[in-house]
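**Q** sequence and predicted structure, then a few things I'm wondering about:
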Amino acid sequence: MTEPRLKQVQCLDSLGLHRMAYWEWGDPANRRVVVCVHGLSRQGRDFDALARELCGTYRVVCPDVVGRGQSDWLQDPAGYAIPAYVADMVTLLARLDVDAVDWVGTSMGGLIGLGLAALPGSPLRRLVLNDVGPAIQFAALQRIGGYLGQPAHWATLEEAADALWAISKSFGPHTREQWLAMTRPQLKPDGAGFKPHYDPAIAVPFRMVTPELAAAGEAMLWQAYDRLQLPTLLLRGADSDLLSHDTAQAMTQRGPRARLVEFAGVGHAPTLQQDDQLQVVRDFLLAA
């Protein structure tokens, strides 16, 4: 079975340098590149299924956003924010040494892609936004904040998988094999068992978001979205509590006029593990 290469790149933060790890699939000399970026408490191996679908055509690059997976943890939690993540991705794209990339971003990864795509001279060619948009339902942020950064320890992989499934049922149906495969990279060894793979401090700036700050951020994100001129695919779990149907419809009418595909029986967010989800993304990227 095809497996990725683990690489790293040094990025600048307010207190010095940190190492961002990334997983690379396919021919390392291939100049056709897609970057896949995960959600808030996830990591780059979430895209294994998609990477295996695409690595015959693309070099597939799946970073562990700083504070997650194999990447360093920051000394200053204030750096766990979208603008800083965008800056890290600019450094990564320079390392990849290509003129243009396609982008698949789930939730937080979509917001990073949106920020990068809106920059003048952006190298993004095609954009997939997975269950995220400029307007984010505050109740969903509160739900995520209820578990983000909480201490946890599990004795076995199976125990961890059950605990993570309890807070992830909105991802939609998965086989046990699929869920165990998605759980393994979410864990770090901790004594005789396991703990979450991410820095608990990623929750610090997240919990500082108020309805007022969220509203101000929404206005800025709509301005960024309206500047986009690249082909954009918007995926939505039909039962999503983070991306409303009204917001998704508005995204089809303004800015890049995204093409919207909704998946029944799924909330926030489609994991891009199922065949129908993989086909929609593959067809969009390969249509160019």
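**A** Done, it's in.
**Q** going by C-alpha atoms from here, please, whenever you check contacts or count neighbours.
**A** OK.
**Q** where exactly do the helices run in the stretch 101-250 of the chain?
**A** 108-117, 138-145, 157-166, 176-183, 203-207, 211-227, 245-251 (DSSP state H, counting those that start in this stretch).
**Q** T91: how many residues sit nearby?
**A** 16 (other C-alpha atoms under 10 Å).
**Q** what's the answer for A152, then?
**A** 11.
**Q** and it, how far from T2?
**A** Separation of A152 from T2 (C-alpha to C-alpha, to the nearest Å) stands at 32 Å.
**Q** the most centrally placed residue in the chain: what's it in contact with?
**A** Nearest residue to the geometric centre of the chain (C-alpha atoms, centre = their mean): H38, 2.1 Å. Going by C-alpha atoms under 8 Å, 6 or more residues apart in numbering, H38 touches G44, D46, F47, P63, D64, V65, G105, T106, S107, M108, G109.
**Q** of those residues, closest to P173?
**A** Nearest to P173, judged by C-alpha to C-alpha, of the contacts of H38 is D46 at 15.5 Å.
**Q** hold the first one in mind and look at this next one:
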Amino acid sequence: MSELGESVFFSAPDGLRLHAVDHGRGISDALPLVCLPGLSRNARDFAGFAEHFVTRAKPRRRVVCFDYRGRGLSEWDRNWKNYNVVTETEDLLAGMAALGITHAAIVGTSRGGLIAMTLAAMRPGIMRAVVLNDIGPVIEGDGLTQIRAVLSRAPKPSNWDEAIALQKATMAKHFPALTDQDWASETRAKYREVKGKIVPDHDPALVRTLTSIDLRDRLPTLWPQFMGLSSLPVLVLRGEHSNLLRHDTVQKMAKRHPDLRHVTIAGQGHAPLVHTAGIPELVEDFLKTRRR
């Protein structure tokens, strides 16, 4: 197995060729983890996180990380309107079936957490526990505005050093805890080198899913979808400087959910890097104490 695990390709329900990274496929003694990245992100965000569970955690666990359509090594969709949570949840179910995953703990960063909540409505029995990384049923417009601005004005670095510097300049205010190594890892996960050029690793049309939303209006809440997780143990990670998930929203989530644990990740914003700040150990402990 390589550092990034084993690449696996499968077909979406509409025939699009999609990609996942399977870490520790031979591990079968514990519930596997299925990792779902943020809106424009990809499976590489979970490489370090997966390494912990495959090599050091007790018990060791298989970890499968998905690239949504239009991200990472998955095929781009000709119709940008298919970049939506319902379609991506259907893609996930197809991928889990192709990889023989009947039950899993879901780790969802931002968009991935929305997919977990959608999964609770479409196929709740497939989940045994859920980690929501900086996402909840109330999404702040300021956070979406920032994400839209970053996607709309994606820089075009000429080399990796410049890419790292640009990433740090964009995010450092909300991520003072990150080290130089963290910035390099974050940048390598976000960008890909294609024909000598360093480009964001997603379909540029993805930004249209946000430009089509009027962020001046009050965004709808997702409390019914969140309550679909009420029968499952849930761990919520919130970045201390997050502008997408408010602290008071997490408090309301805890009051409504009978088995919810929440942790603030110091010195990070939206969304915390899951291989840092002891997050792998937090998730490992969460799964142990829930006897899952």
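**A** Noted; the coordinates are in hand. Owing to the predicted nature of the structure, the values given are computational and were not obtained by experimental measurement.
**Q** grab the longest helix from the second structure for me.
**A** Longest helix of the second structure, by residue count under DSSP state H: helix 85-98.
**Q** whereabouts in the first structure does it align?
**A** Mapping helix 85-98 of the second structure onto the first structure (TM-score structural alignment) gives residues 82-95.
**Q** what does L119 of the second structure correspond to in the first structure?
**A** By TM-score structural alignment, L119 of the second structure lines up with L116.
**Q** can you tell me, leaving aside adjacent residues, what's nearest to its match?
**A** V86 (6.1 Å; C-alpha to C-alpha, 6 or more residues apart in numbering).
**Q** that neighbour: neighbour count?
**A** Neighbours around V86 of the first structure, by other C-alpha under 10 Å: 19.
**Q** thought it was touching I112?
**A** Yes. Counting by C-alpha atoms under 8 Å, V86 of the first structure touches I112, with 5.6 Å between them.
**Q** one step back: could you check the angle helix 111-122 makes with the longest helix of the second structure?
**A** 80 degrees (axes from the mean of the first three to the mean of the last three C-alpha atoms, to 10 degrees).
**Q** helix 85-98 of the second structure vs the first structure, average offset?
**A** Taken over the aligned residues, the distance from helix 85-98 of the second structure to the first structure averages 0.9 Å (mean C-alpha distance after the TM-score superposition for the first structure).
**Q** return the set of buried residues in that helix.
**A** For helix 85-98 of the second structure, the neighbour count (16 or more other C-alpha atoms under 10 Å) marks V85, T87, E88, T89, E90, D91, L92, L93, A94, G95, M96 as buried.
**Q** what kind of secondary structure is F10 of the second structure in?
**A** strand (DSSP: H, G, I helix; E, B strand; the rest coil).
**Q** what residue of the first structure takes the place of it?
**A** Under TM-score structural alignment, F10 of the second structure pairs with V9 in the first structure.
**Q** again with S242 of the second structure
**A** By TM-score structural alignment, S242 of the second structure lines up with S240.
**Q** give the closest residue to that match in space, chain neighbours not counted.
**A** G267 (3.8 Å).
**Q** from D131 of the first structure, how far off is that neighbour?
**A** 9 Å.
**Q** which one of those two has more residues nearby?
**A** D131 (29 against 22).
**Q** so the more buried one touches V266, yeah?
**A** No. Here D131 of the first structure does not reach V266: they are 10.3 Å apart, not a contact under C-alpha under 8 Å.
**Q** find the residues that touch each one of those two.
**A** In contact with both D131 of the first structure and V266: G237, S240, using C-alpha under 8 Å, 6+ apart.
**Q** correct me, but P13 of the second structure touches A94?
**A** Yes. If you go by C-alpha under 8 Å, P13 of the second structure and A94 touch, sitting 6.8 Å apart.
**Q** nearest spatial neighbour of T252 of the first structure, skipping sequence neighbours?
**A** A258 (4.6 Å).
**Q** trace the one you found over to the second structure, please.
**A** Checking with TM-score structural alignment, A258 of the first structure has L260 as its match.
**Q** need the contact list for its match.
**A** P233, V234, L235, V236, M253, A254.
**Q** for whatever residue of the first structure lines up with W183 of the second structure, which non-adjacent residue is spatially closest?
**A** In the first structure, the residue equivalent to W183 of the second structure is W179, according to TM-score structural alignment. Closest residue to W179 of the first structure in three dimensions, ignoring its sequence neighbours and counting by C-alpha to C-alpha, 6+ apart: A161, at 7.0 Å.
**Q** what is the burial count for the one you found?
**A** 21.
**Q** wait, it sits on Q178?
**A** No. Judged on C-alpha under 8 Å, A161 of the first structure makes no contact with Q178 at a distance of 10.6 Å.
**Q** residues shared between the contacts of the two?
**A** By C-alpha under 8 Å, 6+ apart, no residue touches both A161 of the first structure and Q178.
**Q** highest average neighbour count across the helices of the stretch 101-250 of the first structure?
**A** Most buried of the helices of the stretch 101-250 of the first structure by mean neighbour count (mean count of other C-alpha atoms under 10 Å) is helix 108-117; its value is a mean of 25.
**Q** quick one on the thing from earlier: turn the helices of the stretch 101-250 of the first structure into a markdown table, including distance to H197 of the first structure.
**A** A markdown table is the format used below for the helices of the stretch 101-250 of the first structure (distance: least, C-alpha to C-alpha, whole Å):
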| stretch | distance to H197 of the first structure |
| --- | --- |
| helix 108-117 | 17 |
| helix 138-145 | 16 |
| helix 157-166 | 12 |
| helix 176-183 | 10 |
| helix 203-207 | 13 |
| helix 211-227 | 27 |
| helix 245-251 | 31 |
